[in-house]
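[1] next comes the sequence, and after it the predicted model I'd like to discuss.
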Amino acid sequence: MNTQKSLQTSALSKEPKLLNVAFNQDQSCFAICSEKGFQVFSTYPMEMKMERDFTLTGRRLTHDEETGSGHWKEADTAVKSSTTGIGIIKMLYKTNYVALVGGGKKPRFPLNKLCIWDDLKEKNSIILEFTTPILNVHLSRTHIIVLLKNMVLVYSFKLKPDLIFSFDTIDNYSGVSDHAITENSSILVFPCRNSGQLHIVDILNKKKNSSEGDEDKKTVSLIKAHKNPIQCVCLSPSGKMVASASDIGTIIRVHDTRSCALLYEFRRGLDNAIITDMKFSPNGMKLAVLSDKNTLHIYHVYGDEVNGKNKTHILKDLPLFPNYFKSTWSFVSKDVGNKNDVINDVGTLGWADDESVIIIWKFRGIWEKYDIIINNSIEHNKGSRWQIVKEGWRSVC
């Protein structure tokens, strides 16, 4: 996914309430960060699970005369911290570890320093420093993955991380990448050195060799996904499919990560747009796409008579017509923007379940839930069988 999409502001617009939003590996929780610190919520129902406000450091270690040990106590007068902003946050499932990179007007940490924060101990447990700013991060129980402007670095997850793999990339200022973890694989996708191409790496691929025993090997594949630079990518939960969009934003392509074969080609629209986020449903059968036009599109990845099919043009089977008429469109879509916004808000996608999409908006700082339901108000042959309904919203900050 594109986690570092630049936010264009105008003189009349306010600053975004959230600097970054990220769902955890199974989309059961999401983390937000801001100029003050970070928070972690359950996806649905939305409940706060963790909070760290760096603006107040009013805690001090006091001595207990009875036990002879020290313990934390709230100070009588809170001390204000001058460096509080977090620009990137990533969770490790539902553990107490989160990856933090400084950001905002007063960064808590330098932009080139990755801190693995242990919230139980209330301190950094692992620190990695680089010569250039960090643009994206991914975590697993065994690896720490760091994206720089034109490099991807894979480290072991331990107190003193070892560099395992490194890959050169095209200039990737938005940190475009995604990571999918299963029991037998750890699939990483990012742009390679050629524009429009994707690098697929299994960093946890274990193959049995009769002569050498168990040996760790990395599997690397290249996919020629688009002619233009890659704008956004996402992996299915199984890691078997990768969806991608270029900076043109009219076509979304889904490839097999093992064979690199093109599985599906979906059309978002006719005019150009910036795809701000994409996310597969937990069962991998639907793909949600959000653009800077604030239109939410849902595609069936496996269409059948039960689940329904994506839309096609009535003239698709006629010869000599342009490819536009042969396109496959989303089976349902909805305008989820706010007309009162001075500028378009930027949303991050997640799924509460296989029929419910979550959007976290950065500028407004709100959580919204949209349900995909059967449209009973019209006959199937006169309109869409499906519709997207806004189920509710809440503020996250």
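    Cool, the structure landed.

[2] hey, let's count contacts and neighbours off CA atoms from now on
    Will do.

[3] the closest residue in space to Lys160 that isn't next to it in sequence and Thr57: what is the separation?
    Using C-alpha to C-alpha, 6 or more residues apart in numbering and skipping the chain neighbours, the partner closest in space to Lys160 is Ile126 (7.3 Å). Here the criterion is C-alpha to C-alpha, to the nearest Å. By it, Ile126 lies 21 Å from Thr57.

[4] with Asp26 instead?
    Asp26 sits 32 Å away from Thr57, going by C-alpha to C-alpha.

[5] who has more neighbours, the two?
    Shown here are Asp26 and Thr57; by other C-alpha atoms under 10 Å, Asp26 has more neighbours (17 against 14).

[6] OK, contacts around the more buried one?
    For Asp26, the contacting residues are 93, 237, 282, by C-alpha atoms under 8 Å, 6 or more residues apart in numbering.

[7] ditto for Met48
    By C-alpha under 8 Å, 6+ apart, the contact list for Met48 reads 39-42.

[8] distance of it relative to Leu56?
    Here Met48 is placed at a distance of 19 Å from Leu56 (C-alpha to C-alpha).

[9] next one: Gln27
    Separation of Gln27 from Leu56 (C-alpha to C-alpha) stands at 30 Å.

[10] among the two, which residue is more densely surrounded?
    The neighbour comparison of Gln27 against Leu56 (other C-alpha under 10 Å) goes to Gln27, with 22 against 16.

[11] and the gap between that one and Thr348?
    12 Å.

[12] who touches both of the two?
    With C-alpha under 8 Å, 6+ apart, Gln27 and Thr348 have no common neighbours.

[13] let me know the secondary structure of Phe325.
    Applying DSSP: H, G, I helix; E, B strand; the rest coil to Phe325 yields a three-state assignment of helix.

[14] check contacts around it.
    312-316.

[15] can we see that at 10 Å?
    The contact partners of Phe325, taken as C-alpha atoms under 10 Å, 6 or more residues apart in numbering, are 312-318.

[16] how close does it sit to Asn209?
    Phe325 is 50 Å from Asn209, where distance means C-alpha to C-alpha.

[17] quick one: contacts of stretch 206-226?
    For stretch 206-226, contacts defined as C-alpha under 10 Å, 6+ apart pick out 165, 184-189, 191-192, 194-205, 242-248, 251-262.

[18] use this one as the comparison:
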Amino acid sequence: MASSSAGAAAERSASVVHLAFNPYANRFIAATATGVHVFSCDPFRRVFCEDVEVYPDSTTSWKVAIAEMLNEAFVAVVFRGAKPNGGGFMDRIFFWSVLGGRMYGMEKRLPFDVVSGFRLVGEYLLVAGDEKTVLYEMAHHAAVPTKVKVVDTAHNPLGLCAVAQPDGLARSVLVSPQKNKGMLQVHRLGEHPIYLRAHYSTVVSFALSHDGRLLATAGSKGTLVRIFSTNDGKLLQEVRRGTDRADIHCIAFSPDSKWLAVSSDKCTVHVFRVNVDSTSSGSAPKNGSSSGHGSFQEAAAPSPAANASQGSYLSFLKGLLPGYFRSERSWAQVYLREDVKYLVAFGRQRNTVLVIGMDGSFYRCQFDPEIGGEMKQLEYRNFMDIKG
């Protein structure tokens, strides 16, 4: 990689092609077609901005398509170029040791031409492509990762994939789409996979809790988000974003798995209270509702306290209405600029939510865990205009 003041200035005005928080949500990376920008979230500051030297192939024009980071010292970049003879694109993954200033390509050949998504978590690199997801172990030398598992998936243009590497002796958890619409597969190394029907519609977003015990999912209808146990695939809770159709852009658990944040194309970020215990296998909702294996016919009903705090005018009908109407409403919300794709994460400051947008926006918002309602905006920045 090489940087220049002129190049950095040009990059600040370039369009963002990919955004991602690192696994700890203390930093995020913004990629343009020719550069990467890394920012610290708390306090907010730009860590570095670098132009990227395209992959050295004189016959192909290579551009940055995706960038992910593990920490401030390690970044992975997907370069995309047109095939020399036409007929589509091809991708190469490069790793960048920031502290050493060295970039090197992944020597292993991928089982697909185009990378639709990937994650860097702990010692693992998870790469999603068309109809396959591949898990690599990065424990030794990044240029020669060890292939651990290949999972057959449905067509996956959104690059849906998730991996969690819990602390202690808990095994890593991998989630990817299954061949059938609305189905997901949960893998733990050395164990049989679990298949669960998350939605009747196509799954468009999902996220694992930090300990890998909970899985939150959203379908293409975008009205409901469901929380499952990864231990046995049981539905534990159902929450409602709204009644109108929406494209869910991002789902994120808080580090303690007590809260869930959801962003959509409705220019709203919702925060939901998670009413399940992630520390026990196949836990039932804390309010005592039950749910069957692989079923979401009956949703977890909100607790009386939650109903009272939200002033639900349907609370007196609880038990008479079908589960569809008893799904829990969001605890807190924040309304943002329209027509922007937003990613969400929970901040280090107590009860804060971080929001980054493809338009270069950064928000830090805070919610009240006792009262709920509209969140307070603590900070706003346009990160693509940050200088120095």
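    Perfect, thanks for sending it. Being a predicted model, the structure only gives us computed values, none of them experimental.

[19] TM-score for the pair, please.
    A TM-score of 0.76 describes the superposed chains when it is computed by TM-score structural alignment, normalised by the length of structure 2; 326 aligned residues with a C-alpha RMSD of 2.9 Å.

[20] which one of the contacts of Phe325 of structure 1 is nearest to Tyr299 of structure 1?
    Of all the contacts of Phe325 of structure 1, Tyr299 of structure 1 sits closest to Thr312, with 11.8 Å by C-alpha to C-alpha.

[21] ok, the counterpart of Ser220 of structure 2 in structure 1 - contacts?
    Aligned counterpart of Ser220 of structure 2 in structure 1: Asp247 (TM-score structural alignment). Counting by C-alpha under 10 Å, 6+ apart, Asp247 of structure 1 touches 196, 226-232, 272-275.

[22] in CSV: the contacts of Met48 of structure 1, plus secondary structure.
    Supplementary listing: those in CSV, determined by three-state DSSP:
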residue, secondary structure
Gln39, strand
Val40, strand
Phe41, strand
Ser42, strand
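
[23] which residues in the stretch 151-300 of structure 1 form strands?
    151-156, 163-168, 178-181, 186-191, 197-209, 213-224, 230-235, 241-246, 251-256, 262-267, 275-280, 286-291, 295-300 (DSSP state E, counting those that start in this stretch).

[24] got CSV for those, with mean neighbour count and distance to His63 of structure 1 too?
    Converted to CSV, the strands of the stretch 151-300 of structure 1 look like this (neighbours: other C-alpha atoms under 10 Å; distance: least, C-alpha to C-alpha, whole Å):
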stretch, mean neighbour count, distance to His63 of structure 1
strand 151-156, 19, 37
strand 163-168, 14, 41
strand 178-181, 23, 44
strand 186-191, 26, 46
strand 197-209, 18, 46
strand 213-224, 14, 49
strand 230-235, 27, 50
strand 241-246, 26, 54
strand 251-256, 20, 59
strand 262-267, 17, 63
strand 275-280, 26, 49
strand 286-291, 22, 53
strand 295-300, 23, 55
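
[25] of the ones you listed, which is nearest Ile32 of structure 1?
    Nearest of the strands of the stretch 151-300 of structure 1 (C-alpha to C-alpha): strand 275-280, 15.7 Å.

[26] which part of structure 2 matches the closest one?
    Aligned using TM-score structural alignment, strand 275-280 of structure 1 spans residues 248-253 in structure 2.

[27] average offset of that stretch relative to structure 1?
    Averaged over the aligned pairs, stretch 248-253 of structure 2 sits 0.6 Å from structure 1 after superposition, using mean C-alpha distance after the TM-score superposition for structure 1.

[28] centre of the chain to that stretch, how far?
    Remark: stretch 248-253 of structure 2 is offset 6 Å from the chain centroid, using C-alpha atoms, centre = their mean, to the nearest Å.

[29] reformat the strands of the stretch 151-300 of structure 1 as a markdown table; add distance to Leu19 of structure 1.
    Conversion of these to a markdown table gives the following (distance: least, C-alpha to C-alpha, whole Å):
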| stretch | distance to Leu19 of structure 1 |
| --- | --- |
| strand 151-156 | 22 |
| strand 163-168 | 27 |
| strand 178-181 | 19 |
| strand 186-191 | 22 |
| strand 197-209 | 27 |
| strand 213-224 | 31 |
| strand 230-235 | 18 |
| strand 241-246 | 23 |
| strand 251-256 | 26 |
| strand 262-267 | 30 |
| strand 275-280 | 14 |
| strand 286-291 | 18 |
| strand 295-300 | 21 |
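
[30] where does the helix or strand Ile89 of structure 1 falls within end up in structure 2?
    Counting by DSSP states H and E, the element that carries Ile89 of structure 1 is strand 86-91. The alignment of strand 86-91 of structure 1 onto structure 2 (TM-score structural alignment) spans residues 64-69.

[31] average distance between that stretch and structure 1?
    Stretch 64-69 of structure 2 sits 1.3 Å off on average (mean C-alpha distance after the TM-score superposition for structure 1).

[32] what's the local residue count around the aligned partner of Ala225 of structure 1 in structure 2?
    Residue correspondence to structure 2 (TM-score structural alignment): Ala225 of structure 1 is matched to Ala198. Residues near Ala198 of structure 2, counting by other C-alpha under 10 Å, number 29.

[33] same check on the one 4 residues further on?
    Each residue near Thr202 of structure 2 was counted by other C-alpha under 10 Å, and the total is 16.

[34] surely it is in contact with Met183?
    Yes: using C-alpha atoms under 10 Å, Thr202 of structure 2 is in contact with Met183, at 8.0 Å.
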